[in-house]
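Chemist: sequence and predicted model, in that order:
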Amino acid sequence: SAPDDIYSMITNADLKFPSIKDADGNEVELSEGRYIQFMENRDRRVRRDAFETLYGTYNKQRNTLATCLMSSVKKDIFLSRARHYPTSRAFYLDDNNIPEAVYDQLIEVVHEHNPLVHRYMRLRKEALGFGDLHMYDIYTPIVKGVDIKVPFEEAKKTVAVGMAPLGPDYVKALADGMDGGWIDVPENQGKTTGAYCASVYPGPPFVLLNYNDSLDDMFTLAHEMGHAMHGWYSFKHQPHIYSGHRIFLAEVASTLNECLLLDHLIKKATDKTTRLYLLNHYLEQFRGTVFRQTMFAEFEQIIHAKVEGGEALGADALSAIYHDLNVAYYGPEMTVDAPIDLEWGRIPHFYMPFYVYQYATGFSAAVALSQQILKEGAPAVKRYINFLSSGESKYPIDTLKDAGVDMTSPEPVRMALEVFRNTLAEMENLLER
């Protein structure tokens, strides 16, 4: 764990970010926590300053960060060779009995659909009215004037209604959990940030939120309750030894809840602006979870293969690989600014080898399952409830096959990206009206 520990100390303790001026001209200290807030600011100067300042700070440690990452990669290679695996990727995927073809197919299918991201970037550029689009424009909201407030009691009811396609038994258990003390709801002094679900056999799950009445907070509630219900069903139907679930499956249940909630909200949206906001929310989920995480997975694969082949990779080589991937994934509409080439230095998941691809496969499986549930009804719901109840009684690939999604085939990812295509087309049509 030494490379990871050193990386954590550098990025969490040693890196000090300068201050930048906010939209009102006030000096505000930049931090990783504030970075996304700055990147969502409507003032382009603020976004550019935050972007250049953050990566300028990482640039000062680029050689140390490269050495940390390469030490981690060499550790992965040593462990795989000591256990007689052909590659480090084969070693780490075998832990969950995942065929390497799953990894390859994910990258291949996403490559096939990268032109959709290029199209989305063109839409973003036109909607924002920019002559050119930069990496610091990615998080800027396309839809203006939307500030939907959802009090927690209303959010509980909306989430429950949104889960109606999963049947009355699921909805009742979900509602009972939301009303039954499973959730620590508000922000409090000394309370950790973010949102989490902890499921400890045999008791009820525990969900931590920091709820602030936003639409995103309601999606977070649906997401975390998806994790909670996964644990609840597994605990009911499996002995302790099989009651957990691997990360390959963990994000399926949570993301499926978000998909169903989004479908419900889009269907009941009565005005164009709200509908556009929801469609863009979905597109951003795809961009961030399928395309971006697959790009990370491809970066991991490339650097491990190069080092396994005897190459030495320093900061410049890592940045060149990362730059080329950004160009390929974002396309000609995006100006791939030089500072983003160092983003590999701020991704902690690269110290969890061959892990991030599971975010993309999990999201794709969730979208595919949600489409089956909405179109087939009861048969798909029965398969899905059995999936939630299976825990670790089978390998993840087999559990998903039983639910109706075969991740050894490229079709689930392809189906999910067709949903992305249709969502993008609907947003394009609405913006043209």
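Modeler: Cool, got the structure. Numbering: from 1, shown residues only.
Chemist: only C-alpha atoms for contact and neighbour calcs from this point on.
Modeler: Will do.
Chemist: what is the neighbour count of Thr220?
Modeler: 22 (other Cα atoms under 10 Å).
Chemist: what residues of the helix or strand Gly33 falls within count as buried?
Modeler: Using DSSP states H and E, Gly33 maps to helix 32-39. Under the neighbour-count criterion of 16 or more other Cα atoms under 10 Å, helix 32-39 has 38-39 buried.
Chemist: likewise stretch 166-184?
Modeler: By neighbour count with 16+ other Cα under 10 Å, stretch 166-184 contains the buried residues 166, 170-171, 173-175, 177-178, 182-183.
Chemist: before we move on, back to that, next structured bit after the helix holding Gly33?
Modeler: With elements assigned by DSSP H and E, the helix or strand that comes after helix 32-39 is helix 44-59.
Chemist: quick revisit: quick one: contacts of the helix holding Gly33?
Modeler: For helix 32-39, the surrounding residues in contact (Cα atoms under 8 Å, 6 or more residues apart in numbering) are 46-47, 50-51, 54, 136-140.
Chemist: take a look at this one as well, against the first:
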Amino acid sequence: MSQTLPARADVDVRFTWNLADIFPTDDAWRTELNRVRGQVEKLTAFQGRLGESGATLLKLFRLEDELSLSMDKLGNYARRKSDEDTRNPIYQEMSAQFMNLAVSMGEASAFETPELLAIPDEVLEGFFAAEPGLEHYRLAVQRVRRQKEHTLSKDCEALLAAAGPMSQAPDDIFSMLNDADMVFPDAVDTDGKPHPVTHGTFVPLLQSADRTLRQSAFQSLYSVYGQFRNTSAAILSSQMKQLQFFAAARHYPSALHASLDQTEVPVDIYHNLIAAVRENLPAMHDYVRLRKRLLGVEDLHFYDLYTPMVAGQDVKVDYEEAKQLALDALAPMGEDYLALLREGFQNRWIDVYENQGKRSGAYSAGAYGVHPYVLLNYTDTLDDVFTLVHEMGHALHSYLSNQKQSVTYANYVIFVAEVASTCNEALLMQHLLKTTTDKRRRAYLINHFLEQFRGTLYRQTMFAEFELWCSEQVRQGEALTAEALSAKYRQLNRDYYGEDIVLDDEIALEWARIPHFYYDFYVYQYATGFSAAIALSQRILREGKPAVDDYLAFLSGGCSADPVTLLKGAGVDMASPAPVSDALKLFAELTHELETLCAE
């Protein structure tokens, strides 16, 4: 395939990002790298001095802001250059040099947290009173000091830090087993033709219209996971045990509390998500019944969940059309937002097409003091249009936070990261639904939207419920055997998907292939972010400018407040189950509409 792709040097410059906006040349980057290396000693010079005065603290914080800005530019340039052609040794080396510098910075500033925690409250307040410029950093200081009850003595902290690499072992072992060691038999289609089964091909094979191929791929993959089920259980058990160990060591009541505390998210939000989704499981059961009917199968299996219910609507959308479609769909966001979108399109924020060696997938990377960068591998499909508006949602979130916040408070946390991107996708979907008159195409679009709900809201919540159960089993001293894990996972699939699907033996092993179970209570954020995005898009379409103004304020908030407070300012209270319930109400309505359309 690479022979059909252009070399990086042959790509039309109009469709490449302009990294000269960060550094004009590689040599300019190297000059800045060497300059910043010389700043490390300035950091270490503050060690043992943070309790001296407010002036000393202020000097340190301002130095760190300056270094953060420089490191952001250095890292962005090196990583973006490397992603243009991952085979290029020059940029592999530059990326490695940057990472080495980042490690040195971390080591040089390791003294900061213990010293900040050691300053008595009354002394610290005296520092704020004596040094007005220090007030800007009050929230940052509070975020460190709120961890005081979970911070141990110097010796204990050193011991936990030394144990840190061991805590990565479950994820490392899982990755080796899953990505390096597991090899799956070929699947075969109706004609007996073999198809390679890999992690990359598995879902595309399940999307095939050939049911024989789907079933064969499904059985191929899980036959191998079945062989390693006991090993997989031991790895996942070790992951849960290490999380519980560190949570207990830091005096948290559970691993869930320890994880969510890092991003200032109350644990009630996690529990409310599961409760709200469970209350709306009948809508998922209706969807499963509809899928069974539309596919025309006597028995619906789990390998039937990914193939489109409405086929034959593949549409080609070239990049110029995609940009215009994005502008049209996001028009409800107002002219200020559209002006930024046009700026990104016109001023080479985006690397559009695939070339030899280019990193796969898509992402957005914020760059403080410059502008965001977006990587695409655009192939003229409707899915690529959704990817474009998704990544530009991230990009404009970063742009507005960087514009409105200091470097201290510009970076938003992961809990809100997917909100802006998914809100854009929802607006695009609503635009497409509003502007199509073809019933078959409308049905196809609704099918697409329903799959987002199923995959992001229902499925990720089921993952979140399973992860919580695993954690609680370990906390209570229960064993996580392959049999126990599979029995629980089988029951959750029955609960979530209902009685109208065959509970294939293989699906009970799915827990063994999910890398997110090693990400420390990460998956729930996909579901909460999706719910918040649906609520925000509906409010924008319903209320217009007042909703847009609130939403843009949220996008400009960075981490200037905790994420729940920021979202509440935009009109979404994630402490309430209402956003999740409202999103699933829309899911139920769309399922009913699809059923009606397909009956006509």
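Modeler: Happy to help now that I have it. The shown structure was predicted, so the numbers you read here are calculated from the model rather than taken from an experiment.
Chemist: about what we covered before: the helix holding Gly33 of structure 1 vs structure 2, mean deviation?
Modeler: Here the mean offset of helix 32-39 of structure 1 against structure 2 after fitting is 0.8 Å, by mean Cα distance after the TM-score superposition for structure 1.
Chemist: in structure 2, what residues pair with that helix?
Modeler: On the basis of TM-score structural alignment, helix 32-39 of structure 1 is assigned to residues 199-206 in structure 2.
Chemist: over to stretch 309-322 of structure 1?
Modeler: Aligned using TM-score structural alignment, stretch 309-322 of structure 1 spans residues 476-489 in structure 2.
Chemist: and what of stretch 373-380 of structure 1?
Modeler: Taking TM-score structural alignment, stretch 373-380 of structure 1 hits residues 540-547 over in structure 2.
Chemist: quick one: end-to-end distance for the matching stretch.
Modeler: Distance between the two ends of stretch 540-547 of structure 2: 5 Å, counting by Cα to Cα, to the nearest Å.
Chemist: one more: stretch 220-237 of structure 2?
Modeler: With Cα to Cα as the measure, stretch 220-237 of structure 2 spans 25 Å from end to end.
Chemist: please identify the buried residues of it?
Modeler: Those would be 220-222, 225-226, 228-233, 235-237, for stretch 220-237 of structure 2 by 16+ other Cα under 10 Å.
Chemist: do stretch 287-300 of structure 1 as well
Modeler: Neighbour-count burial for stretch 287-300 of structure 1, counted by 16+ other Cα under 10 Å, picks out 287, 289-300.
Chemist: next, format those residues as TSV and append secondary structure and distance to Tyr357 of structure 1.
Modeler: Formatted as TSV, these follow (DSSP: H, G, I helix; E, B strand; the rest coil; distance: Cα to Cα, whole Å):
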residue	secondary structure	distance to Tyr357 of structure 1
Arg287	helix	14
Thr289	helix	9
Val290	helix	8
Phe291	helix	10
Arg292	helix	10
Gln293	helix	6
Thr294	helix	6
Met295	helix	9
Phe296	helix	8
Ala297	helix	5
Glu298	helix	9
Phe299	helix	11
Glu300	helix	10
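Chemist: in structure 2, which residue sits furthest out from the middle?
Modeler: Most distant from the centre of structure 2: Ala130, at 41.6 Å, with distances by Cα atoms, centre = their mean.
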